[in-house]
Each structure stands twice: as C-alpha cells, then as structure tokens.
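1. pasting a predicted model and its sequence here:
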Amino acid sequence: MTRAEVAIIGGTGFYEFLSDPEQVELSTPYGDASGPVSVGTVGGTRVAFLPRHGAGHALPPHRINYRANLWLLRSLGVRQVLAPCAVGGLSPVVTPGDLVVPDQLVDRTSGRVQTFVEEGAVHVPFADPYCSRLLDTFRVRDGVTVGGTMVVVEGPRFSTRAESQHYAAQGWSLINMTGHPEAVLAREMRLCYAALALVTDMDAGIEQGAGVGQDEVFALFAANVERLKSTLGSIIASLPDPDGCTCSTWADGIELGYDVP
C-alpha cells in the first residue's frame, strides 16, 4: 500500500504540489474525501497532497468532508500535516502577502461535524490547537511570522463590517473559513498539525470603505503559490521527529471509541 509521512492540505488556489505523483483514492468510514490524494517524494520524505476544496475548487468551506480527509491521510501513515490556507487580516500587524503561522484558534462555525467521537467519555485537549514542534520549525524560517489568533467563520459569505470590527476588537489577527474543524480532527487522529496562512486581504471592517471580494483573494493567492511551495519544501526538509509529541501521546491509555488507522 502507498504510504506517506507528511501531508499538505492545499487551500484556495493551491491544487497541486508534487511532481509526477502517484494518485491514491481510498474509501473512508466517513464518506468521500475531497478527492484523490497525490503521493510523491520531497527531499527523501514521502509526502501526500490533498486539495481541501477538491478538483477545481468544487467544495465550499461548509461542504468539505473534514473527517474523511483527516482519516484518509492518517490511513496512509501520515503523522504530520501542514495546512496552507487563505486568510483575511484583522489587525494592522499583518498586511496582504504576509505568511503567518497562527498559534491560537477561535471557532465561530456552525453546523459542521467537528469530532470523531460518537460515544463514551473522550475529551480532547485543545488549549494549544497547533503542534508546538511544528511551530518551532516555522520560527526559524525567514519570511514567516509565528503567532496570532485565527478566527474561523462558517462562510461561504464574507463577514459584515460590524462582525469584522468585533473580531478585531477581540485582538484576533486572522480570519478564515476552513481552519476548523480541520485542526481538532487532526488532534483526534493523533496528528501533528500547523496552518500556514497567506494574508490575501484586509477584512471588511479594518479600513473605512474597504471590503473583500473573491477575485482579489484568488488573485493574490495565485501570485504567491510558488512562494508557498518553496516555504513548504524547506519546512518538510527539517521537520522534527513526531514520535513522543503530545499531539499523539494525549490519547495514550484512552479508549477512544473511534478508529485511528
């Protein structure tokens, strides 16, 4: 069976990563994933790539089968997940074009299935939603800022001006539509997970008269895809050993009640 150690979940405008990959399509207990997974080698590391929104951006954020995606990656042997995504800026400390690795997350979604837990007493530690070892790896990379809170909204609409101003007033710096439940499902699958956010715009309430449009988001992301690929390639080459990380060991000795392949 095809195996991989690391996964990239590509976001808006990021639909391919590997050269001459092998295509893998597997069923999951949770239905269909976003699409076939591409598996190849990057600097000696076996890497799986999954476009979060499917081929041609077929899936809006609230229709993505996050459980199937994370279960599928784990079934391939993946232990570490890097998740590039497009975000809006909520704070003047970020500007369009910045690469930011958030260290905190706020969930403002609704109606999404956000756990594998369906029975029993299983409470997942999530005070720190991103892998500290992966964050440390990003900290030594030029051109990447580590830190900040990403609020995840339901979508697919953008925020009203009042909503945007409210989020900014809380001190949150980034806004996104896909970071949850992806992060918590990765934790439940005992995976190390970190987001790599590309700031594509400043959200609606930050500047008077400003607003967010789909065209500008897609255009800025497209202009930075090669930069994202280069950054991810350098990170893959220096990833820490996932053995012993609390992203996995939190579940030692716990009867989870769901399958971790």
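-> On my side now, so go ahead.
2. hey, let's count contacts and neighbours off CA atoms from now on
-> Noted.
3. how far away is the spatially most central residue of the chain from Gly13?
-> Geometric centre of the chain, nearest residue: Ala83, 3.4 Å, by CA atoms, centre = their mean. According to CA to CA, to the nearest Å, Ala83 and Gly13 sit 13 Å apart.
4. strands of the stretch 101-250 of the chain, residue ranges please.
-> 104-108, 144-146, 149-153, 174-176, 192-202 (DSSP state E, counting those that start in this stretch).
5. the longest one packs against which elements?
-> Same thing as strand 192-202. Secondary-structure packing of strand 192-202 (3 or more CA pairs under 8 Å, 6 or more residues apart in numbering; DSSP states H and E): strand 80-89, strand 99-101, helix 132-139, helix 179-188, helix 214-223.
6. same thing with the third one?
-> Packed against strand 149-153 by the contact rule (3+ CA pairs under 8 Å, 6+ apart) you find strand 104-108, strand 174-176.
7. use this one as the comparison:
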Amino acid sequence: MLGIVGGSGLTQLANLGVSHREITRTAYGEPSGPFTFGRIGCQDVVFIARHGYGHTIPPHLVNYRANLSALHSIGVTRIISVASVGGIRPDMAPGTLVVPHQIIDYTWGREMTFQSGTDGPVKHIDFTEPYAENVRQLLLNAAQQTGEPMMNGAVYAATQGPRLETAAEINRLAQDGADIVGMTGMPEAGLARELELPYAAVCVVANWAAGRGDSAHAIQFDHLETVLHTSMDRVRRLIAHLCEA
C-alpha cells in the first residue's frame, strides 16, 4: 500500500476513490488527523494531511513520530511526501517540481527518533542517501511518461519554522549547498528510515526564498498561493499516473 503525506497546498486527494477513513492512535500520540483509505488506479492508497485537514498544525508541532508509526502499523510499504518549498538555486523558480536527493537538517527541539533508550541497544541507521532511490525513480519515471517537467535532485534544507527565513539565512543555506528550503523534511525522512519504510519526496517550489527573485524584499504570498494551486494539480496527475502503472 502506498502512503501519501500531503503538505501545504495538498490537504486532500481529489482523485482518490475513498473507501473509508480511520482514526489511528499510537504509542507516540495521535497523528495529524484521520487516515483516508482508497484506491487510485490499481493501487491501494492511504492519505494523511501533515498539517491537519484544516492546516492548523505548524511544522514544528507536527507529530511526525505518530504519523510515521501509524503508517507503518496499517501496512504501508512505501511513502511519497508532498511538500512546498522555497527556491534558492537560480533554476529552482516558482512552479518547479523537484525530487530531492539530499537533506541538511537545521531543525531543533523536535522528537527526532523512535529510540527511547529503554527498548534495547541503540540502533544507528545509515542515512547517507536519505531518500529511497526506488521511490525517487517511480516519481521521475511518472514525470517522464507524462511529459511533466521534473528536476532530478536537489539538496533540501529543513528549517524550524513556522516563520520564513531571513535573506541572510538563505545566503547561509546556499553557502552550505542547499538548493531548496522547507520546514517538514525532517525528522520525517529519518523516522521513515528507522522504520525501514522506503520514502521519497516530490517538492513544489512555491516561491523564491527570501532575498531571491521577486522575494528580494518580501515574500509574495498572493503569488505563492496561485503557484501552489496550479502546481498541486500537476502533482495529483503525476501520482495518478504512478498508481496506474
């Protein structure tokens, strides 16, 4: 079963043939909301809105452990994360779809691991390649087959939020090698790896990061919403094709 975690701009899957919704509780608390089960094409799919269905949960307060633990417990075998990001690199303009290949984690104070120190020896996970290549290729192949422009590879900078970054902070991220910036990439990817759940992300560049492009002096929120609305329709079509393959 395919798990889809929707971020800003994707609080529901209109092309999901819904069978039922289910509230799942975990040892780590409650997930962001009920899980929506159904089918797209020939694929069983379960969907959850990362920020809640009314977009009420800020990125630093998302219960990532509950979300991932619940997905694992209900039988999900691979996860696609959908997220909106800011573009740092010059070719990461608003409206770009990108499948990142690396992460730099700048978050703090979040529950980062399932390891409590009371359930046996510490297990160190290999996080050299943070995204599952087989799931990345599913996304890239679907884009190629549908003629949807998709960037292959980017370094995702995961920042704390919920405020957006300063121009100076974006300059620092660029110097560190980041191409895009978002607030939810971690600890989600790391938790998926702990559970051995293949995980990859498709990111929508919603706006230029602070100090870049038309965000040179301020983020253009009106433009951002328009880009998100149009781009998430493209993501839905991409997922639909992936599920029909």
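-> Arrived safely, thanks for sending. Keep in mind that this is a model prediction, so the values were computed, not measured.
8. of all the strands of the stretch 101-250 of the first structure, which one is nearest Asn224 of the first structure?
-> In terms of CA to CA, the element of the strands of the stretch 101-250 of the first structure nearest to Asn224 of the first structure is strand 192-202, at 8.3 Å.
9. which part of the second structure matches that closest one?
-> Aligned using TM-score structural alignment, strand 192-202 of the first structure spans residues 198-208 in the second structure.
10. again with stretch 72-91 of the first structure
-> The alignment of stretch 72-91 of the first structure onto the second structure (TM-score structural alignment) spans residues 70-89.
11. how long is that stretch from one end to the other?
-> 35 Å.
12. next one: stretch 205-222 of the second structure
-> 14 Å.
13. from the chain's centre, how far out does that stretch sit?
-> 20 Å (CA atoms, centre = their mean, to the nearest Å).
14. how far does the longest helix belonging to the first structure sit from its chain's centre?
-> Across the first structure, the helix with the greatest residue count (assigned by DSSP state H) is helix 225-236. The chain centroid and the centroid of helix 225-236 of the first structure are separated by 15 Å under CA atoms, centre = their mean.
15. equivalent range in the second structure for it?
-> Counting by TM-score structural alignment, helix 225-236 of the first structure corresponds to 232-243 in the second structure.
16. related to what we said a few turns ago, Thr149 of the first structure is nearest to which of the helices and strands packed on strand 192-202 of the first structure?
-> Among these, strand 99-101 comes nearest to Thr149 of the first structure, with 9.3 Å by CA to CA.
17. wait, what's in contact with Phe138 of the first structure?
-> Contact partners of Phe138 of the first structure, counting by CA atoms under 8 Å, 6 or more residues apart in numbering, are Val101, Val144, Thr145, Val146, Ile235.
18. so which of these persist in the second structure?
-> Using both residues aligned by TM-score structural alignment, their matches' CA atoms under 8 Å, the second structure keeps these contacts from the contacts of Phe138 of the first structure: Val101, Ile235.
19. can you redo the contacts of Phe138 of the first structure as CSV with neighbour count and distance to Pro125 of the first structure?
-> Shown next, in CSV, are the contacts of Phe138 of the first structure (neighbours: other CA atoms under 10 Å; distance: CA to CA, whole Å):
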residue, neighbour count, distance to Pro125 of the first structure
Val101, 25, 20
Val144, 17, 27
Thr145, 19, 25
Val146, 17, 21
Ile235, 17, 26
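20. which one of the contacts of Phe138 of the first structure is nearest Val37 of the first structure?
-> The shortest approach to Val37 of the first structure among the contacts of Phe138 of the first structure belongs to Ile235, at 20.2 Å (CA to CA).
21. so that closest one makes contact with Arg139?
-> No: using CA atoms under 8 Å, Ile235 of the first structure makes no contact with Arg139, being 10.4 Å away.
22. before we move on, back to that, for His166 of the first structure, which of the helices and strands packed on strand 192-202 of the first structure is the nearest?
-> strand 80-89 (13.1 Å).
23. residue in the second structure matching Val42 of the first structure?
-> Under TM-score structural alignment, Val42 of the first structure pairs with Ile40 in the second structure.
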